[in-house]
Each structure stands twice: as structure tokens, then as C-alpha cells.
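Participant: Sequence plus predicted model, see below.
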Amino acid sequence: MTNTYESLAASDDHDPAYRRAVSALAQGLLLPPSSKRANQTQRESGQTGERTYDWAALATENVTERLAEFQEDEIISGLLTRGLDLKEHARDIERQLRTAEADHLENYYQQQHQLRELDTQVHSCVDILDHMEGLLSGFQTKLGNINQEIRELQDQSVSMSVRLRNRVQVETQLERAIDGLVVSPGLIRQICDGEVDHTYLAPVAELDRKMRFVRHQGSRPHGTIRALDDVGPELERLRLVASAKIRHLLLAKIKALRQPGGSSLPSVQRNFLIPYQTLNHFLIERHPEAAQELRDNYIHVARVCYADHFERYSRGLHKLHAPAVERLDLLGQDESSKLGGLFGGSRPTLRDRKLVFSLGERANVLTASGAPVPPQQLLATAAAASGSTGSTAGASEDRIEKLPFESLFLSYNQALVDDATQEYEFELKFFVSETARQRLTGSDIAKAIFEHVFDPACHNGLVFTRQFVENTFDALGVLLCIRINQQLANELQRRRVPVLEGYINATNMLLWPRFQAIVSLHIDSIRKVCAGNRPRLTRNDVHPHFVSRRYAEFVASLLTLNQAQETNIVDQSLRRLRNELESMFVRISEGFNDRGITLIFLINNYDLIVTILNENGFESGSEEEVDYFTQCKATCVAEYVEEQLDTYFGYLKAFVGRMETQGDTPGGGMDTEAEPFEAVVADFNANFRNSLANINAAVIRNFSNFKNGTTILHSVLGQLILYYNRFYQMFERRFSKKPSAGGQARRPAQWPVGIQNVMVEIKKYKSNF
């Protein structure tokens, strides 16, 4: 093995440090780090003796791995790098260890006195800690005893709390039982001898509470209290006495309403019955027979009061009625047919003829500005008019402001809804006890009482509406009433008052059929326009027909009332009216001699209808009616423009159309024939200024609406420019081409007026409107 290390050391393939390490291994002076750790462990375990190494094992180990392991040690690697002798270095370390050991022993010997004192102090501290341990053990024992005492006190406290709670519960139940069973002399005296006023409420409430307790105790399955046998009869006697006194008082107050000059029903309800509602609740729960009698008397009295009130109110409203529309105020009714009488006298003229077919301010009745007439003010006015006699009666009636029916309808039904709301709320408070409210039957009870009370008033309202509906021809007034009726129904829903549904529906059943009947009358009147032998109409009859204006105003009013709540009935009525109006236009157009007059007539009528609809806020794209008549007008205007051009520039249109049909190509007619061009040029140059003047005069004469006339004139002149521009281009192409071989170019006898010159002439007429 030694030979192996020596051969490695003698090799020239390694550096000097490597060779020195191998040499040290060969001499047995250098061990691997693992062997060093084994020797260190041997010394720590107390083993001594000569160090021995297993050279055979070392020989079998991989020399390269051992050398790599030595090179990783920093100290050995540093020594080998500096070229130091490892054996000498080991002897130096050994000497240093012996010196350090000797120094340590000497220092220990010199410090032995201090070490003895430290040992004495340590023993003293141990004694002190033993004493503290004893004290703490005793304290822990005492704390354990105190903790046990606390647990015992806590258990006692819980037990006392349970006993206290049980005693409180028993005391409460016993107090409730005593309070429910004991009838004090003071309670008996107050019930039997006390006056029935606001001080009577507390004794009655106490009596009711005792009776509830007795009833509850008597129904318990665990047996009853013996005292109930004694207190039950006494409570029964007090119940009868209290019921009799309450019945007498409430009946007296209710029957007093029948006397003339007495308090009004709302005043009695507000000032007396509502404050004493608990007394009636006592009757409902404790004496149903007396409560039923009281309820029947109230229903009878209130029924008469409301019936009389609304009957007088409706009579007063009739005196304020000013018919806005009469039988002859139909869309197709001619004004001349309204003259009557033996001497040709006419009927009296209404103050405001605008109310016949247009809404005007009548629509304010649907808003806050159209507030209803207060019943007190109206009845006072009606009484003043009724009290006048002789010559003062007519003057008094003239001073009274007359109103259309929708205002009177609103006044009556608004008062009906307000009184119904007040009455329902009163009945819900006065005739429905707390027990009934808890059973969710309170509203049913109040509705049943309300129907009995308000049936005459509702019937009178239907009669009031029927009297107007049967004799009216005012479709707008009827539709306004329908909208008012719907608003009142919505108001009842907002107030959460579930009454008057039947009345609202019955009113609608009166109004809708009449509205449809009146619309049918309007349609029949339009159908009769120019019926039979129709005379031929002249050019002076091209202005808008009177039916068109009425129709436009009427349709605008219907659309306005149909905006908030669209209904199919109104939409169907509008389509029926529009179809009949178109039929009327067709019948009238048959009386004209030429198509131009017909177009002028239709344009004027369509323009008037669209204008009136636009003035009422209805634009194209938002309403079907506006879109329809706008399209009809546009179609007629386009045809009228072509008709005017045919009249004054027909030769130009015909020539351009013929040339465009033949095709402007070489070899066509335009290449060889110049006479047609020259004829058109001669005619146009000579007459176009007069033709423009005639067109302008015809538009001014035939269209009274300046804005509409301007639009039509611009359309005619614009279309003329388009035709003339096409002709001018044809002319230039025809006469600017080179002649064929051997031919001679022919120049036109006359050149057409330039387009700019024509535009100058046209601009003279664009500002006439």
C-alpha cells in the first residue's frame, strides 16, 4: 500500500500540494476527516491508548475520493498550499492543548474559595425556595377551599333565582286572577250609576277585560276556579247594564240625525261616534243583538242622509248644466241646414263654438286646474237660483256660471268618492272590533255595511249620468267622463278603499256604448255629405271642406284624451272616421271635371288636417293618423307637380321621355334629326317665362296655406329644372358632335336658354310666399 502512495507521489501528473498529501498518507501522518471524527469520539468517550488505523481498509478505499475529501478541508488545504509539514503542525497543536490544560487547572485552583462561596449561596437559595414552595402550597389549598365555597354560593344563588322567578310568575298569575275575579264596588258603581261619556270608557274596558279572563278560565281543560261560580253572575248583570246604557246613548245620537236642523252625519261621526267606538266594540263582542239593532238603525239613517244629500246635489248640478253640443252639431252637418222656424230663424248660438269639436280648456277637468265644484258652494248657488221668482229668476240664472257636463260629472263623482272613502273608513273603525280585524273579516263587514248605506247614492249617480248620456251628442264630453271615471277608480286604489267597483263598472257601461253611438252618428253625417244628386263643383270649391276642419279638430281631441290610457274602442272609432272621410273625398272628387282640380282639393284638405294635428302636438312618426294623412298629401303633391308640368311643359317632358326611351346613342334619331330639338327650344324660349308666371299664379290661387303653397311651388320648379337639365344635356351632345365623313355640320337655328338664366327666372317666384 505504501508503494501505491509513493508511486502516486512520484507521478508528475499532479501538482506539488497533491503529491505532498499523498506522501503524508504514505507516512501515516494524515488521516481522512472521517478518521479524525472517530478519534475525537474515542477521546470524548474516555478511551485512551495508542491510535491504530486499519491500513488495509485505507488501502481498499478509493484514493481519489480520499484526496478530494482532504482538499475540501479548509485547514488541511491551507497547510498543503503553504507547503507546511503536517506532522510538525500536529505536534504544535498538541503542545498548545497541554499548555491550555495546565493554565485551566491553575486558574481553577486559584478560584476555589469563590467556588465554595457560590456553592453555599446555592444551598441557601434552595432552602428559601423550599420555604416558598411550602407557603404557595398552603395558599393553593386555601384557594381551593374558597373556590368550593363560591361554587356553593353560586348554586344557592341559582336556586334562589329559580324560586324567585317561580314566585313572580305565581304572583303575576295570582294578581291577574284576582284582578279578573274581583269585582270592586267602584267598578259596580261606575257601570251602574256613571254617566255614559268619556269617563265611561275605562270602566267598560275593565269590565270587558274581566269577562275575557272569566271566559278564558272557564274554557281551560285543567278545571275551573271555584270563584268563577260567584263572579260570573255579577259580571253578567254588569254586562247587561252597560249594554243597555251604551245602546240607549248611541241610538239617541243616531236617531237625532233624522231631526231637521240637527248635526250633519260627518260631524256626528267625527265628533261623537269615533271617540266612542270602543263602546260599540263592547256591544259587538258582549251583546250582538244590541249591536245589530244599532247597526241597522245607523244603516237606515245614513242611507237616507246620503240619498237626500246626493239627490239635492244632482238637482243643483242640473241647473248648472250648459250643453256644449246639440243634436245638429255633427261632423257632416251643414250650417245652412241648422236654420229653422217659419221665418227662417236660427237656433240660439252657443257662447263658445270651439267646444263642439275641440277640447280647448275642457281638458283641464282631468288635471288639478279643473277642480270640482264644492257641494256646499253648488247647493248654495242652486238654492239662490231656485229662490228667485218672477223677473229676477231669469237674471239670477244668467249670473250663474254654466258648466259642461264633464265638470258636473267630476263634481258629483268626486264628492261621491270622497264621502265613500270617509264612510268606509268610519265603518271600518266603528263597526269592526279588534277581534274581527284579527280574523281578517273586518273589510268584508265594512264593505257589507257600506253597500247598504251607499246604494241609493250610487243609484242616483247612475241616474244622473244616464240622464245626460241618453240626450247628449257630445262625444268629447262622454270620453272626458270616461277618463274621469278611470282616474277616480285609480284614486280609490291609491287610498286602498275597496268599494264602488260596481258603480265604476256600471258607469263605464253607460258611457262607452253612448260614445260609440255618437261616433256612429258622426260617421252617418259624413256619409250623407253630398249624397244624392251632387252638383258639379267649380274651381272655387277646391278649398278645404268644412268637414275636414271639424274632423281634424275632433280627431286631435280624441288623440289627446287617448294618450294617457290608450283603448281599442277609441282606436277603432278613429279608423272608422278616417275611412268615412276618405269615402267623402272620393264622392266629392267625382264632381270635378279634371284631375288637377281633384288634386288641389285633396291637397288642401290633407294639408289642413295635418296642420291642425301638428298644432295640437301630434307629429309624424308618433301617431298613425298623422302618418296616414301626411303620406296621402305627399302622394297628391307629387301627382300635382307632374300634372302642372304636363300642362305648361308637356312638350318638354314628352320629348325627354321619348329620347331617353330611344337611347342617346350614335345612329339613333338624335344623330340625324334636328327639327324636334329646334321645336322644343323654340317653344320653351318663347313661353317658359309666361308658363312660370301661370304656375305661380295657379299655386297662389289654389292653395290658401302659404307654407303649403311654397312647398308645392318649390317642388314644381325643382322638377322643371331636372327635366330641362336633362334636355339641355341632350341638346349639347346632339349639336356638339363632329359631322360624318363627307357631311356638313348643321348648326341649330336657335340655341336653348341657359340653365343659369332659367334659374334666375325661377328665383323670382320662390319668395312670393
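Facilitator: That came in fine, so what should we check first?

Participant: drop to CA atoms for contacts and neighbour counts, all remaining ones
Facilitator: Will do.

Participant: who's in contact with His321?
Facilitator: Going by C-alpha atoms under 8 Å, 6 or more residues apart in numbering, His321 touches Lys402, Leu403, Pro404, Phe405, Leu408.

Participant: In addition, the following structure is provided for comparison:
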Amino acid sequence: MLAKGSSIAYFRPSLFHIVVIVKRASGCVEQKFGPLGETLKNKLKMPRKLVNHQKSVNSDRNFTVSSLEFCLSQLRKADSQLVKKAIASGDGLTQSTDDVSTRLSEAHRYAVQTCIDNSEPLAELHNQLVHCDNVFERLQATLNSFQDSLGTIGQDMKKLQLQSHHIHQELENRQKVRLELSQFVDDIVVSQPMMKTINEVDANHRGFLEALHELHHKITLIVQRGNGDAVAVNDTMPVLEGLKLKAVVKVREWLLQKMYQFRKPLSNYQVFQHQLLKCRFFYEFLLHHDIISAKELQDEYIDIISKMFFTYFKAYATRLFKLSMKDVATKDDMLGNVDTVKSGGLGGFFTSKQPVVRNKATVFSIGQRHHIIGEEFLGALIVPHAATQNNQSYQFEALFRSIQLAFVDHFSHEYLFITDFFLVSNEEAIDLHNKAMGRAMSVVLKSCEDQISLSWDAISLHLCLCMCDKFTELLKEREVPDVPDYWISVTGLLWTRLNMVMSAHYDSVKSVDLKKLIHSESLDTRPHFIVRRYAELTSAHLIIAKTSDRKMGDKMEAILESSEDSIEQLLTRMSAMQQTQKNKHVFLINNYDLILSTIDDEETKHSKIYEIVHELEQKSIDDFTEEVLEPHIGYMIKFVIECESLLNQGHTQLLVRYNDKIGTVVANFNAKWRPAVDSINTECIQLFANFSLGTNILQTIFTKYVQYINRFTKILAHDVFVRNPVCSQLVNVHQVMLEIKRFKPAY
């Protein structure tokens, strides 16, 4: 192989050699090249001297084929004309053949010599290759044995994994059985400490409650699981039953003792309830294991607490309502009632007894009383003995709030206690709660009914009605079931009494004897004291509705409208007794203004009563304005009204007859307008005590005054009067307005 490689390294065929090889391959080498072709054939077939094996022959053949392929590739790249020319001419082929033979011989000798020189390394290499073959054979055998061993190990691992799974499953099963058995043993075992605690320790001790929990747990679990075939359960149950009976007796006695403490006078029952709640499990134990005893305790508690609340509220109501104010409204304190005092004469001189006139301001005005349904609603309760020591007295609404708030507080607290301690809910809890508070509810209702039936204070009754709504909302906030029958009864009593009192008020107004009311020939135009009372009472009702954050109900609206109707009738009767029509209007305006100024508020302005009175006042102001303007510009007013009527009807041709009247109207106005303005100003200041009202009405009159002048001027501008020279003599309206501005208030 080395010789062959060496010959290839030194041999680089030319184009002629390539042509020769191609010719030889095609079977034409001998014919074209002769001896050179034979030499090449022999050279290619020259045997190997060092390696005489079939592989050498194959190698030479492969070499020949590869040489051929190389030559063919070179022929493809060469110039086709040059190849044809080289084949066609045979010049230099003999010389080239000799040259190739010489070079091939030298290459052969060099290759042989090289092999001889390297024979020892080649032999050593051969030995090493043989040794490596042996090593590889042994390694192959070892690996084959490893492969066989690994196959066996995989099967062993599968077996071990399967065994491990079975062992793990067995372990889990045993652990489960162990847990069940240990739990079962713990459930049925009755320890000596527990038995000793149940039998000997007092129920007040903390350890007794823990032992009771443990006993309840054991009995419950055994009952739930059932006795089954376990002999140990049959041995344990008699012991547990004995302990249960002992525990039931001790728990029942302890609970009864705590409940009997509620009977002690002046005791704080909520402290005892707190103690019961700490040991609520006592009752729960009885409820599970002795339902008869639990029902007995429940009935006993309801009976005790019912009597306790009845006694408490009866005593509290009796003492509380003794704190009522002495100077309260009576049936004589009506809107239309008049206090008369005999004065003068010898009788008054010789008698030492002074007449007493009651001040009815506190009866009809609200003052600060409305705060009781605001920030003072949830204030402290009234303590009767402390108030008695301090000589304090209260309005009825304060007493009503105190007793109702006490009832609501106890009512709420008791419901929460019953649901928490007796473990009841829904209808059962409501029924039990009503039994506990029923007697107290009846005594509170009876006490309030007695006091309401004696009340003549409409403000107080209205405040109490608003408080009933707030108490109902308070119960809802505390998530306590409401008692609709109770509150319906209370509000029914209040509405009935309020209707009666307010009816008495406006009946007294309707039945006022004006002859007794008026002590002089003429009635004063200033606001009347009955109207002032009405305004204050109406304002009180509106303030109460505003403070309670509720809209005025239909019932209250009807009551206020009835009162307003009675006052309106009274004012109509009294105004009819005025000497002049102008005084009649002034009297009505002053009284209506008093009502509006008393109930004037951002919210009450939107009330129906305010709207009614405001309309009546505006009507009276309009009538008064016409009365004031009549003496000064009545002739102009009559002229304007008649002419405008003709113009509106389209009878413009009839206006001609008014040409003669224009001169009189213009002359009178020019002569009297300035004194008229001064007179109107002086008259309004004298008639109205309220300066603000007087100035507003004065501006209204002047506005109406200027409007009539403008209307008159507009009529004069009509085509019928345009040629009348008198029209241009009328005083300019701007001059009149400048004069009027002198009387405009500075504020």
C-alpha cells in the first residue's frame, strides 16, 4: 500500500496520459499506443511482493477505477478541441510512454526499499494489532457477561419493588387499624381523675367543666358508633351512665341556685346572666342527656325573669312618672283660650290676693325639646331617686323616652341571652322571649297609656310618636325581632290623643268670642297673640318632623291643615271688624307675616302649610297695594283698565271718547305724583311694625305705581291719541323712578 501510495505521489499524468488511460479503458489502448499500452497493462497488473492477498487485488482495481474517474473528470474540464487534437496526432506518444515507464519503475523500487527499511516497525505494529485484538475480545466477553448480569438485576429490582409496595400497604393498614383502635380505646376508657372530678369536685371549679366536656364526648361517640360486638363497651357504659346521672344532678342544682339569685331585690341580674353564660355547657349537657331537666330549668328561668321584669318596670314607672313637671299643659291651655284678669275698682284695692296669669309660651313653643329625638335620644336613663334628691322634674317626652329606652335595652339584652344560653332560634326563640318579657311589656304599656290619656301637650305627643319610630329602628339595628303589636298599641294611643288635643286647639279657635277678645272700639292691626301661639305650635311640629329625618306624614299634614283652616277663619272674622278696608289688609298681612317668619326655614319652606300661608299673604299684599294706590292714582288706574279692556277686545274706535279725559288725568298726575310718593312712604312706615316687611311692601307699591305709569304711557302712544298735544306734557317715568329711589332701604 505504501509503495502504491508513493507511486501515486510521484506520478502526475499529462493530457496525453489521460487520453491513453481513457483509450485503454475503452479497449483501444493496445491499438493506439502499442508497447506503451502493454507496459501500462503489465504495470497495473504487477503483483504485490509484501502482501499477497486478495484484498491487494481489489485495492488495485479500486485504484484503477479511481484513476479512471479522476482522468475522466480532468477530460471534462479540458478543452475539447485540444483533446481531439491530441488524440488525432500521435506525436510524442512513444517518448511519453518511455518516460512514464521509467518513472513507474523508480517508484516501484522506492516503494519496495521503503517497505524493507520499515519491516521491523511494521512487524511490531502487526504484533500490537494482534494484542489489541485479543484485548478487545476479552473486553467484549466481559461486557457480554455484564449485560447478562444486568438483565438479572432488573428482574430482581422489579421483584423488590413489588415486595416494597406490599410491605408499605401492610404498614398503612396497620397504622389505620392502630389509630382506630387507639381512638376507640381512648373513647371508652374512663379515667380515674375524670371519675373523681365528676363525683367530688364542686361545679364551680374549672376542672368540673372540663371533666363534663370529656364525659359528654365519650357518651356521644359511643352512642354514635353503636355498641357493636366490643365487650369493652358493655363494661364501660354502666360506668358512664352512673357518671352522667351524677353530673346531671350537680349541674341541675348549680343552675337552679344561680337562677334563684335573680329573685334578690336590687340585684343586678345581668351579673348572674354573665355567670350562666360562662357555664353555658351545663345547660347544653342537660339538653343532650336529660331533656326533662333542661325543660324544667328553662320554664323556671322564664318564670323568674318574667316576675323580675314585671316588678322592676312597675316600680320604675311609678317612681319615674312622679317626676313629671307641675306646670304642664292642661285642657285650659288651648290656642283660643284667653286669660282674663280683673283689674281696677274697689275690689281690687281691698283684696290682698293677686291674680295669676299663666305663661303659655312653654305650651306652644318647642325651645330645645326637639333635641330629645336627636343627639339626646340614646342618653342616660333617668334615675328616679337621684332626680328626687336634686328636685328635678321633666316633660312627659323625657319620661317616655327613659322608660321606653329601658324597656328596649332589657328587651334586646334578654333576647340575646335566651338565644345564646338556651340554644334556640327563629320562632322558638321569639316565643320564649315573648314569654319572658310579656308581663313587663303589659305594665309598661299600661303606665304609658295612663299618662298619655292625661296629656294635653301636643308637642310632647308628637315627640313621643317620633321616638316610637326610632325605637323600632334601634331594635332592627340590634338584630332583635320587633314587637309590632306593642308599638302599634303605643303609637295608636299617641295618635288618638294627639288628634284629640289638636282638635281641641282648633275648636277653641273656632269658638273664640270676639266680643270678649276685643276691649276697644277698634281692633289693633298688629299680630294677634292667638296667631303667635298657632305659629309657634306649627313651627314646633315642623321642627320635630325635620329633626326626626322623616317626611311629614299624611296624618300630621291633615292635623296641620285643620289648624291652619281654623286660624284662617279666625283672621277673616277679626279682619272684618277693622274700621277700614286698608286696616283689614294690614291686619291680615301682619298676622300672615308673623306665621311665615316663625316657621321660616330652608326645609319648612317646602311644606304645604308654608305654601298656603304664603299665598294668603301675597293676596293680602296685592289687595293692600290697590287700596294704597287708589287715593293717589285711582283716576289713572280706572283710565288704564278701561282703555286696555277696549284694546284687548279690539274696539279701538271707542277710544276716541277718552281724548277729553287724557288732559284731566295728565294734569292731576303732574300735580300730585310727588306728594303721592311721600304720602305712600309715610303711610307704610306707620302701618307695619316689622320694618323689613314694611319696606318690602313699600317697594311692591312703588313697583305697581311705576307699572301703571308705563301702562298709561303705552296707551297714550296709540294712534288714536298720538295727535293729542296733552300726551307730551306727562311727567317722564324716569323722573318718577329717581324720586322713588330716595326711599329705597340702604341694606
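Facilitator: Everything's here; your move. Here the structure is a predicted model, which is why all the values come from computation and not from measurement.

Participant: How alike are these chains, TM-score-wise?
Facilitator: Scored against TM-score structural alignment, normalised by the length of the second structure, the superposed chains reach a TM-score of 0.73; 627 aligned residues with a C-alpha RMSD of 4.5 Å.

Participant: Show me the contacts of His321 of the first structure that map onto strands.
Facilitator: Residues of the contacts of His321 of the first structure located in strands (DSSP state E): none.

Participant: Of the residues you listed, which qualify as buried by neighbour count?
Facilitator: Among the contacts of His321 of the first structure, those buried by neighbour count (16 or more other C-alpha atoms under 10 Å) are Lys402, Leu403, Pro404, Phe405, Leu408.

Participant: which residue lines up with the first one in the second structure?
Facilitator: Lys402 of the first structure maps onto Ser393 in the second structure when the alignment is built from TM-score structural alignment.

Participant: Contact partners for that match?
Facilitator: Leu323, Ser324, Met325, Ala387.

Participant: how about a cut-off of 7 Å?
Facilitator: Leu323, Ser324, Met325 (C-alpha atoms under 7 Å, 6 or more residues apart in numbering).

Participant: ok, back up a step: would you list the buried ones among the contacts of His321 of the first structure in JSON lines and tack on distance to Phe618 of the first structure?
Facilitator: Listed next are these as JSON lines, based on distance: C-alpha to C-alpha, whole Å:
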{"residue": "Lys402", "distance to Phe618 of the first structure": "31"}
{"residue": "Leu403", "distance to Phe618 of the first structure": "28"}
{"residue": "Pro404", "distance to Phe618 of the first structure": "26"}
{"residue": "Phe405", "distance to Phe618 of the first structure": "27"}
{"residue": "Leu408", "distance to Phe618 of the first structure": "29"}
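
Participant: returning to what we had before: will you turn the contacts of Ser393 of the second structure into JSON lines that also has distance to Cys279 of the second structure and secondary structure?
Facilitator: Formatted as JSON lines, the contacts of Ser393 of the second structure follow (distance: C-alpha to C-alpha, whole Å; DSSP: H, G, I helix; E, B strand; the rest coil):
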{"residue": "Leu323", "distance to Cys279 of the second structure": "41", "secondary structure": "helix"}
{"residue": "Ser324", "distance to Cys279 of the second structure": "44", "secondary structure": "strand"}
{"residue": "Met325", "distance to Cys279 of the second structure": "47", "secondary structure": "coil"}
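
Participant: which helix of the first structure spans the most residues?
Facilitator: Using DSSP state H, we find that the single longest helix of the first structure is helix 112-181.

Participant: what range in the second structure does the next helix or strand after it sit on?
Facilitator: Proceeding N to C from helix 112-181 of the first structure, the next assigned helix or strand is helix 185-193, under DSSP states H and E. Under TM-score structural alignment, helix 185-193 of the first structure corresponds to residues 192-200 of the second structure.

Participant: can you check stretch 8-28 of the first structure too?
Facilitator: So stretch 8-28 of the first structure is aligned with nothing, judged by TM-score structural alignment.

Participant: Could you list the buried residues of that stretch?
Facilitator: For stretch 8-28 of the first structure, burial by neighbour count (16+ other C-alpha under 10 Å) applies to Leu8, Ala9, Ala17, Tyr18, Arg19, Arg20, Ala21, Val22, Ser23, Ala24, Leu25, Ala26.

Participant: May I ask which helix or strand encompasses the last one?
Facilitator: Right, the one you point to is Ala26 of the first structure. With secondary structure defined by DSSP H and E, Ala26 of the first structure is part of helix 16-27.

Participant: and the longest helix of the first structure, how far from the chain's centre?
Facilitator: 68 Å (C-alpha atoms, centre = their mean, to the nearest Å).

Participant: for stretch 715-727 of the first structure, same thing?
Facilitator: Chain-centre distance of stretch 715-727 of the first structure: 54 Å, with C-alpha atoms, centre = their mean.

Participant: before we move on, what about stretch 292-309 of the second structure?
Facilitator: For stretch 292-309 of the second structure, the distance to the chain centre is 42 Å (C-alpha atoms, centre = their mean).

Participant: from the middle of its chain, how far away would stretch 659-673 of the second structure be?
Facilitator: Relative to the mean C-alpha coordinate of its chain, stretch 659-673 of the second structure is positioned 74 Å out (C-alpha atoms, centre = their mean).

Participant: And it against the first structure, how far off on average?
Facilitator: By mean C-alpha distance after the TM-score superposition for the first structure, the fitted stretch 659-673 of the second structure averages 2.8 Å away from its aligned residues in the first structure.

Participant: follow-up on the earlier one: tell me which other helices or strands the helix holding Ala26 of the first structure touches.
Facilitator: helix 2-10 (3 or more C-alpha pairs under 7 Å, 6 or more residues apart in numbering; DSSP states H and E).

Participant: right, and out of the buried ones among the contacts of His321 of the first structure, which lies closest to Asn147 of the first structure?
Facilitator: Nearest to Asn147 of the first structure among those: Leu408, at 91.2 Å, using C-alpha to C-alpha.
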